[in-house]
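Quick one: sequence plus predicted model below, questions after.
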Amino acid sequence: MILSELIDYGTLRLIWWVLLGVLLIGFAALDGFDLGVGMLLPFIGRSDVERRVVINTIGPVWEGNQVWLVVGGGAIFAAWPPLYAVSFSGFYLAMFAILAALILRPVGFKYRSKREDPRWRSTWDWALFTGGFVPALIFGVAVGNVLQGVPFRFADDMRIFYEGSFFGLLNPFALLCGLLSVSMLVMHGSAWLALKTDGKVAWRARRYGGIAALLTLVLYAAAGAVLWAYIGGYRITSAIDPAGPSNPLLKTVVTESGAWFANYAAYPWLLIAPVLGILGTLATFFGLRSKAEILPLLTGKIAIFGIISSVGVSMFPFILPSSIDLRSSLTVWDSSSSHLTLFIMLVVTAIFLPIIVAYTSWVYHVLWGKVDEAGVTDKSSHSY
């Protein structure tokens, strides 16, 4: 018996859908606080030394955290080729904007302290702000557009046609989701700074983090209300074969009001996702107010898990709906790689993902502790 046959095709597809969610949540939970710290930098740091303290809380770890984004992109390429083709080509300008913003981060870290000129350093501080704000906003905007459906279609020969534009992505609901993403990551970045700093920097971090947590609650509730009242979801009306061919054109799909909430009615236990999003955000708010250190960071990650996973379970089995040709919508059951490819990738992931997690944990253990002004001003240190 071929080893790959130990796990049937439908189960492998479901496993990779879960793994894709794990990678995306891992990126948001780890690199997310890096983005949040970058957005907070010009506001929390009131002096050059304070801003250096803020920068040095993420300077040693941001590169390792960004590995989750790279692995996520690679997983989409290997496990869901049509999803990769549509999203990375249709969202080309948006992806380019994210890439350009992310490039500002290493450049900002390296060049900021090369000159003593306050204007020079202030310029790089705002570059680091841009490197956090733009990706956070566009990732949220992308999720908002996915929930509404993306204007793409497949021809009968499976050629892909994208009929949208960059500015078409900036619609009101997508921008609402973008602002939710920004506030969520600012909340998480504040929790990180509350843990890694003390004094006035930590005080300001708790203050801004509390505001961001309240905004996250309001925006999350508003997005859910708009999704329920004004945006129709997608539903498959034809027979579903979890082990069927990877051809999205073989199914029929309709749009219905409230369809994105049908999974919660069918499986009430899935409500744990939005509940964790709400409770995690509330716990982060009260943790920051109570001057706790580790708790707000942990509850912030729970909030991120709940908010992002609520999108995934709401849409299941859809992963990228089409707004102009419903049957072209990509689902878990008709847009994956072959059975053998998914199995090989699962084996590779089972080997290397624990290594990544172990190495990341070791790095955080080694770098545990607070960053203070004395440390960053010490001439013998290697601080930014």
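Right, received. Where do you want to start?

CA atoms for contacts and neighbours, from now on please.
OK.

tell me which residues in stretch 89-102 are buried?
90, 91, 94, 95, 97, 98, 101, 102 (16 or more other Cα atoms under 10 Å).

Dump the residues you listed to JSON lines, plus secondary structure.
Shown next, in JSON lines, are the buried residues of stretch 89-102 (DSSP: H, G, I helix; E, B strand; the rest coil):
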{"residue": "90", "secondary structure": "helix"}
{"residue": "91", "secondary structure": "coil"}
{"residue": "94", "secondary structure": "helix"}
{"residue": "95", "secondary structure": "helix"}
{"residue": "97", "secondary structure": "helix"}
{"residue": "98", "secondary structure": "helix"}
{"residue": "101", "secondary structure": "helix"}
{"residue": "102", "secondary structure": "helix"}
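
structure B:
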Amino acid sequence: MIDFLFNYETLRIVWWVLLGVLLIGFAVTDGFDMGVGALLPFVAKTDIERRVAINTIGPVWEGNQVWFVLGGGAIFAAWPALYALSFSGFYLAMFLVLFAMILRPVAFKYRSKREDARWRSNWDWALFIGGAVPALVFGVAVGNALKGVPFHFSTDLRPSYEGTLFGLLNPVALYCGLVSLSMLVMHGAAWLAFKAEGPVADRARIIGGKAALAAAVLFAGGGVLVWLGLLGGYEVTSAIVWDGPSNPLGKTVIANANGWLRNFYATPALCLVPVLGIVAPLLAAAGFGARREGLTFLASKLGIFCIIATVGLAMFPIILPSSTNPSHSLAVFDASSSRATLRNMLIATVIFLPLVLAYTAWVYSVLWGKVSEASVRGAGSSAY
């Protein structure tokens, strides 16, 4: 059993799954933080209402960002070629995301330092930027990954990226950005409906229902585009050597209009995942209307899980396709770190990831309960 778990093929697939788990964990946890920030100008009309919304995420946002750090660390250690290409090729987009996310902790810390209404309003808009911009840009990044990224390798495996920031903002990528934004706005509204009381929760239910419908329709529309072959796709046509060295130049990949559908054709049971990616947001929309906060939040989580998982299942075994030279695309079987690195990282993950999950669960249990205007007033300066 140990030999099977630690062979190169298994380790590569396990780390592909773990990367998906970390990305989904980030979207499910920090996703509602971003969603609340994006919703702040629309669900809260007065200063006390804005404080209610902010205090639903204020105690947990730092812990939720651990998933972002873990995801970046996993890419760096397990998929170094992916890290090099994505973090250098998407540098300006990454800088935009980091700038927006840096605004958030500064806004949390400084917003309530002064009673001045203009001061607080400026920091509230900083929270909006810190929520809406990453939610949009992360989807744009996924859209570019689906469309293909303009890069290639030299014979000595030096990567060359030929794209620009404005090239990243193509119609396919922006469409995926809208899917991501609507999905996380839905999730933020589900959190506010679950955690807040009063007008903030009421407005969140109305907006959340619309965002959930938008997420379902946009995701279904993207599926139709893939099915019609309008979005394109890629397919590995050469033999796959799962336990071979990491060399992205040793395979043949072609652009294929139905490339992102091949796994679903080969294993029809996988179609349940994208179907749930449509059904779950619709259930969330119904939950908003029925005021079933707990079920709405669970449906929102399920929708996020299935939407992100659909992308991973469609692209497998490709991780990042090249639009300029498809055969230089990065794949699960030729873009990973060494077997020893993946093995040692897996041992560390088995030890420490349960600790992160246990601590996160404990924090949420301690902070259980709704946030109301009365509770914020009663907390005084200790509240955000």
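Arrived safely. Please read these numbers as outputs of a predicted model, since none were measured by experiment.

State the three-state secondary structure for residue 334 of the first structure.
coil.

Now do the same contact list for it.
With Cα atoms under 8 Å, 6 or more residues apart in numbering as the criterion, the residues that contact residue 334 of the first structure are 242, 244, 245, 246, 247, 248.

Most neighbours among these, please name it.
When neighbours are taken as other Cα atoms under 10 Å, the top entry among the contacts of residue 334 of the first structure is residue 248 (21 neighbours).

Just confirm that residue contacts residue 332, I think it does.
No - taking Cα atoms under 8 Å as the definition, residue 248 of the first structure is not a contact partner of residue 332, at 9.9 Å.

Kindly provide the distance from the nearest residue to residue 278 of the second structure once chain neighbours are set aside to residue 274 of the second structure.
Closest residue to residue 278 of the second structure apart from its sequence neighbours, by Cα to Cα, 6 or more residues apart in numbering: residue 216 at 4.8 Å. For residue 216 of the second structure, the distance to residue 274 of the second structure equals 10 Å [Cα to Cα, to the nearest Å].

Then residue 189 of the second structure?
From residue 189 of the second structure across to residue 274 of the second structure, the span is 22 Å (Cα to Cα).

Please apply the same query to residue 311 of the second structure.
9 Å.

quick one: which of the two has more around it?
Residue environment comparison for residue 311 of the second structure versus residue 274 gives the larger neighbour count to residue 274, 24 against 18, counting by other Cα under 10 Å.

which parts of the host helix or strand of that one are buried?
Under the assignment given by DSSP states H and E, the secondary-structure element containing residue 274 of the second structure is helix 272-290. Of the residues in helix 272-290 of the second structure, those scored as buried under the neighbour-count criterion (16+ other Cα under 10 Å) are 273-288.

ok, the residues you listed vs residue 230 of the second structure, which is closest?
residue 274 (17.8 Å; Cα to Cα).

can I assume the closest one is in contact with residue 307?
Yes - in terms of Cα under 8 Å, residue 274 of the second structure counts as a neighbour of residue 307; the distance is 6.4 Å.

ok, residue 245 of the second structure to residue 334 of the second structure distance?
Shown here: residue 245 of the second structure relative to residue 334 of the second structure, a distance of 7 Å by Cα to Cα.

Please apply the same query to residue 287 of the second structure.
Summarising the geometry, the distance separating residue 287 of the second structure from residue 334 of the second structure, computed by Cα to Cα, is 44 Å.

now swap in residue 234 of the second structure and tell me
According to Cα to Cα, residue 234 of the second structure and residue 334 of the second structure sit 16 Å apart.

again, but for residue 267 of the second structure
According to Cα to Cα, residue 267 of the second structure stands 23 Å off from residue 334 of the second structure.

Let me see the ranges of the strands in the stretch 51-200 of the first structure.
In the stretch 51-200 of the first structure, the strands defined using DSSP state E, counting those that start in this stretch lie at 152-154, 160-162.

Pull out the buried positions in the last one.
Along strand 160-162 of the first structure, these residues count as buried under the neighbour rule (16+ other Cα under 10 Å): 160, 162.

mean per-residue distance, that strand to the second structure?
Between strand 160-162 of the first structure and the corresponding residues of the second structure, superposition yields a mean separation of 0.4 Å, by mean Cα distance after the TM-score superposition for the first structure.

The second structure: matching residues for that strand?
Aligned by TM-score structural alignment, strand 160-162 of the first structure falls on residues 159-161 of the second structure.

so how far is the matching stretch from its chain's centroid?
Centroid separation between stretch 159-161 of the second structure and its chain, computed with Cα atoms, centre = their mean, to the nearest Å, is 25 Å.

and what of stretch 208-220 of the second structure?
Its chain's average C-alpha position is 16 Å from that of stretch 208-220 of the second structure, according to Cα atoms, centre = their mean.
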